[in-house]
Each structure stands twice: as structure tokens, then as C-alpha cells.
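Enquirer: heads up, no residue letters with this:
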């Protein structure tokens, strides 16, 4: 019986052409981030389970893959199942984002880092998602973070670098939505949401694009955040349909609007020319660690964000005992890589040398070295009967030219390059 050889659900293999596309995009992202003064770091794929479940990751903590302790017995499994405490069997877990590991990294290496540390992390993360279009159990995140700067300059640097990266990728038509947790706190306060239920209420509001105004309103009543007779649905409808924009003033300002936070958002927009930036009072970002400004990348053709981030001044203090200001922005790599087209000018010449069986290996390797030295990518292929099938295959692999090599070919100057895919 044939075995199932597909990858685990929600995880993928990448053929050479797709891998090349991904690496090209990642290279562009890295180069722009580095040009804006960020330095790349690397953290382990696993962290202590207690750290991943410290109440910082919102609903994503529930999606963390746990790594079982060594020496667990069947009796241990049965006891954990009976008690409902499966996490007691795990001491490690796969990271579900790159922000919690960064906070731990900074706490570990603070003495060796500059007072204001600008980091790049580009790496896979894992979540036990229900696989669907655009959602995977293993996916790459592209994060930039600034630690140690409490001023709006941190947000400005992140926004500027992100806008430049989207431009370099050729991704046009994006809008950056802005909000602030202080503004959200004002909205919840105006609805009478108890302090103890505010984080849970924000998680519910974050579902607005999935379950709509009626669904959010009903869930807020269900969790006890608001009373059944509260006019939350009407208020939400007003928030979602109002022509919100970042202007010099909202006249008259709503009672819930934190004017200081709003003024800071206005200043951010004015300082990032060429970007489309809008204020959205319903923007939440579901992670529980955000403390101030939050932002998200939207595109009119897609019903989901292409990236996001915000300020999380309280997280690192969990590890150090004193708070350190921090802010980050992440590009949703998996959601944008399929939208990108690699322009021919950005790729090296890719040449296939199709050779007869009697061409000496030494000559083939000499020809290959000569072309590689000139900047080309080169592959050797032996001539086969079905020549058209060979050309179709190498074209699909990203090669754009071929040349025939015979026993009489002495050097690269005698090669006649012919275009593929024309």
C-alpha cells in the first residue's frame, strides 16, 4: 500500500521556481530593512512553554504547538487528559510569533546591545491554525522592531522602512490603517465595559471583519462586557461607517476620543509623505501586548491585512523587572509573496547548456565556470530525444536561455544563446 507522502496539513513544500521567488522577495526585504539601519538577529524556534503562555499573545497562545517533556509515560498522559492540564506535559513550545522571542533575546543580551536597538527577524513561526486559504501552520514573518525609544520617532522609522519595502517589492495600492490602544480604551469606557473584561472585549472587536457588527455586539453581550440593552451595535455602526480621516481636528470630537493619541497619529501621517495613511478607530490588533499606537497594512483587493504591528512597552519588563519601550512592524510575507512578479531585470541571466554525450566533462565545467564568472546562472543538461519536453521543464524552472554544446565547442564565445519561453 502506498504511503501518504504529502506534507502535514497547513505546511508546504516549495519547488525550485517558487523557492527562488520567495528568496528573491526575502532578499529585497532584508536589503531595504538593512538600508534603514536595522540589524538582523536569530532566535531559537522553541521557547520555554511558560514564556509562550504568559498572557502576552492573545488568542495565538491557544495555537502554540507544545513540545512534550522527555520521559512522559502513558500514565502521565492519562492524568493530564483527566485533569485537562495538557500543558503540564510540555516544557517547550514552537514560537507562534517573533515578538515574544525578541523580548526574551533583548533581556538576555541587553548589555551587548546599543541603547536603541533596531532589529530584523525573518524566520518561520508555527501556529495550530485550521488550514485555509492564506492561513498556514508554518509561515514566515518579516519583523522590524525598535527597542529603547519611547518617542514617536520609533513609529516613524518603522512606517518609513515598511513603506519603502512595499515600494521595493512593487506592491502598490496599500493603505496603512492607524489607531491607538488609548483610543480603544476610551471607546470601551464610553460603553461601560468593566476593566477586567476589556482585553476580552478587544479580542471580540478584532473579529469585526469576520462576524460583522451584529456578531460583535452579540458576543460582547454574551461575555458580559455590555448589557443587552446597550446601544453598542449602533455605536459600532457609527464607527465603521463614519468618514474617519486624520485631519487637524475632529469637530466636535467624540467624547471617547483621546485627543493626545489622535494628535500623535496625525503627526505620524504628516511625517511619512507618499504613503496612504488612515485613522480607523475599530482597528484592534489582537495581541494582548500592545500598549499604544497600532497599525495594519490594508489592500482594496484583499479582505485581510498584509502586515501590522504597534507599540508594546510593557512586554520586556516581564523579563527584566523594569519596562523598556518597544515598537515593531511585521510584513505578512505569505500573503504578499504570491502577489509579486520578479522583473527580468532583477534576475541574473539563467542559461542551460544542452550537451551531447561525447563532450568531455572538463570542457563542460570550463564553459560553466566562464558563464558563472560573467554573472549568469548555469545548468548542465544532457541532450534527450524529447528535446521540447526538456526545454519546457527548464523554462518552468526559471531559465531564460539555452545553448547547444558539441564536441567542437571550444569556449563560451562559440555558444549561440537562444531565448526560452519566447
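Expert: Received it, and whenever you're ready, just let me know what you need. Keep in mind that what you see is a predicted model, and the values were worked out from it rather than measured.

Enquirer: from now on I want contacts and neighbour counts done on CA atoms only, so please keep to that.
Expert: OK.

Enquirer: now do the buried residues in the longest helix belonging to the chain.
Expert: When the chain is parsed with DSSP state H, its longest helix is helix 16-35. Using 16 or more other CA atoms under 10 Å as the burial criterion, the residues of helix 16-35 that qualify are 21, 22, 24, 25, 26, 29, 30, 32, 33, 34.

Enquirer: what of stretch 251-270?
Expert: Buried residues in stretch 251-270, counted by 16+ other CA under 10 Å: 256, 257, 258, 259, 261, 262, 265, 266, 267, 268, 269.

Enquirer: give the next helix or strand downstream of the longest helix of the chain.
Expert: Next helix or strand after helix 16-35 toward the C-terminus (DSSP states H and E): strand 39-40.

Enquirer: how is residue 146 assigned, secondary-structure-wise?
Expert: Under DSSP: H, G, I helix; E, B strand; the rest coil, residue 146 falls in the strand class.

Enquirer: leaving out sequence neighbours, find the closest residue to it.
Expert: Distances taken as CA to CA, 6 or more residues apart in numbering put residue 118 closest to residue 146, at 4.5 Å, once the chain neighbours are dropped.

Enquirer: use this one as the comparison:
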């Protein structure tokens, strides 16, 4: 969990403003949910490994004896927890307020979440998630809207050239079935396949054998990995060529429709890449899954997928849903320090003898013109003062003496 100095905070808010503006332009509406959810909801088996990282909140009023008696039963110790993502709260929100929402609901959530991570570069115990979700639309249009809006965010931040890796959990399940992996070993097999980028085909095959997966299935998968394969095009022929025979036609058709819809929305070839080995670890994904990539980095800048089964757990009937989460912390770290900095911000450096009414009148004049203004008394070491102002995000300064007026005020850039 981190503190942010003024310049860092201002930079983060500028990026958030761009994200909000672009998402709203695509027809999404912002909501807000509490930072806490019921313990049972956060540990319902739909959050994957994130459930293990949940911060639980001790029941109020428990004394030391009660805590000792319940030490071996987490549910007896805690009835609430801090949210570890924004998807579980959204599902509960929709189930609660469905009657007041449109048939197809497009939601924005931008808020902090908490996980008991081991702190390291890029992993924090408190961080901001920026999510958009479409609830109530089972067609490829929903995924396409999420993708085009998120690619638009990258473009607006000056990160053109982004692409999206796409797969479908139904294709993965069918592929494992074709190779002959037993249903009970598939979760572990997917965990291993997810390491393909890190350990390579030989490492994945070795780990599968070490797991004790069916030998014939591993042999079939190893042969599939060893086949000659180029980069598949995102069309019917390309997707079929990247998959073994036996994948349901409706899955491939859904992916092809998605590519055509994104291409139409972008007015150019869809920046989508079919990746038959993309897994994404969340257990609640039921269909299309995707990750946002940019050529400047070798890690994803966001991702998501379809989770049609989650809302039904709260509502009692199935509702289609799909979501996309921008990796805000990674995005901020990737952008240059002056990214999205359009502020006109001025430091008024005044002599000691400048009358207060005169000084505040000059400040009010600049503020009325749309500037952000800080007032500083002239220091002996002006270099330090101006460097600190520049570090805080100010772009110009002006010297104010006893006879300075709004007409004679001269703004100079801060280097």
C-alpha cells in the first residue's frame, strides 16, 4: 500500500480522466460499490486464487476467548472481507438492482481493491482496477464493445499499436477433450499450459508428465505443440488451422463474428491475435477470454472474459456477462511522466512587500482563465523553488512585485 506525492497523484488522475472519458464515450455508465462484501460471497469458489489473498475483517465484539475458540474456522472469525476484485461486487450489485437497470447494462467501475500479495515490483496490496462490463448480451457485440473501448483508451493515451490476444475457454476444454485428458485433471493441466510462454513446449510437456497426467493425452498434446504452425489469422481458416479437429463450430463462429465486429468498429483490420494457449486463471470464465498487449512491453496491460455463470449464483437465473479490466498500475508506470498533461499551471513567485489583496487578485485572474495557481514567496535559492514546482507538475512561473498588474504579468516556462 503506497502513498502518492502531489505530482504522482496528479499524473494518476490525468490518466484516470482519460480512461473515464473514453469509456463514457462508448456508452458505459459508472457505478460504485462498497469496499467490503460478505465473507461467504468472497469465498464462494468463483474468485480462483484471489480468494486465498482476501483480507478478512474480524467479527465485531469478539473477545480473546472467542477468537481462540474460532481460530481454526475462518468463517467463524470473519463475516466480511475487503473486495479482491470488482467482478464479484458487480455480480452482487446487478442481482440487487436488476429491476432499475436496462436490459443490457454497460458498467464502469474504477476503484481500489485489496489482496494480501507478497509486495514486489508491479504487485501491490492495494491497487486500482478499471473495469468495464456488459451484462445481458450473449452476442459477440458485447466483447467487441469492450475491446474497441479499451483499444481506444490506449490510443487516447498515446499508446497506439495495441492488440488483443483472444481465446475461448470452450475451445480449451474441447481441445483437452480431443487430446484425451480426464475431466478431473484438466484444471491442473490448464495451470501448466498457462506457463507455455515462460517454460516453452518442452517444459510444459515435462511438467505434465511430472503431474501424472494421462500419458497418451500428453503424447497427443506434445505432438500438437511440435506441429509446424505460423501466426494464425483471425478468420475462420486461421482459427481452425490453429486448433485440432473436433472444436465445436459455434465456438469458432463466435470468434469469427467477434473479429469482423471489431474490424468494422475500428474501420481497419481487427488488431486481434488468436492464441489457442491463452488460459487466464480465473475459474469463473465460461467463454471468450482476452488480454491486452502492447509492443513496448512483454506483459499484458489488461484482460478479461465472459463469465456467464456468475450472476446466476446471486440471482437464481442465468444472465450473460463479460468484462474487461485495464491494468491501471501497469499503464501508469508505462506512460512518460508528462503523459496526458494538458494543465496550464502557474507558480506566482512574489516579493515580500506585495500586498495580499493584489496577490490574490492576480491569482484569481489566472484561475478565472483556467489555470491552476500556486503562490510562493521569493526564496534565496530560486533554483530549488522552481525545480520543486516543476516536479509538482507546474509548467510556468511569474515574478510578482509591488507594481505588477494583470496586464504586466509575464509567464515564463519552467524547464
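Expert: Cool, got the structure. Note that the coordinates shown come from a computational prediction; the quantities given were computed from them, not determined experimentally.

Enquirer: related to what we said a few turns ago, ok, the buried residues of stretch 251-270 of the first structure vs residue 321 of the first structure, which is closest?
Expert: Ranked by distance to residue 321 of the first structure (CA to CA), these are led by residue 261 at 26.7 Å.

Enquirer: surely that closest one forms part of a helix?
Expert: Yes. Assessed by three-state DSSP, residue 261 of the first structure belongs to a helix.

Enquirer: what residues are up against it?
Expert: Residues counted as contacts of residue 261 of the first structure (CA atoms under 8 Å, 6 or more residues apart in numbering) are 180, 182, 183.

Enquirer: residue in the second structure matching the last one?
Expert: Superposed on the second structure with TM-score structural alignment, residue 183 of the first structure falls opposite residue 171.

Enquirer: what about its match, which helix or strand?
Expert: Secondary-structure assignment from DSSP H and E places residue 171 of the second structure in helix 169-179.

Enquirer: that helix against the first structure, how far on average?
Expert: Averaged over the aligned pairs, helix 169-179 of the second structure sits 1.2 Å from the first structure after superposition, using mean CA distance after the TM-score superposition for the first structure.

Enquirer: so which residues of the stretch 151-300 of the first structure form helices?
Expert: In the stretch 151-300 of the first structure, the segments counted as helices under DSSP state H, counting those that start in this stretch are 153-169, 181-191, 198-205, 208-222, 232-241, 259-271.

Enquirer: hmm, back to that, in the second structure, what stretch matches the longest helix of the first structure?
Expert: Helix 16-35 of the first structure maps onto residues 6-25 of the second structure, going by TM-score structural alignment.

Enquirer: next, the angle from the helix holding residue 171 of the second structure to helix 215-226.
Expert: Orientation check (axes from the mean of the first three to the mean of the last three CA atoms, to 10 degrees): helix 169-179 of the second structure against helix 215-226 gives 120 degrees.

Enquirer: could you give the angle of helix 169-179 of the second structure to helix 186-193?
Expert: 100 degrees.

Enquirer: quick one: distance of helix 169-179 of the second structure to the chain centre.
Expert: Helix 169-179 of the second structure sits 27 Å away from the centroid of its parent chain (CA atoms, centre = their mean, to the nearest Å).

Enquirer: who are the packing partners of it?
Expert: The contact analysis (3 or more CA pairs under 8 Å, 6 or more residues apart in numbering; DSSP states H and E) places helix 169-179 of the second structure against helix 215-226, strand 288-293.
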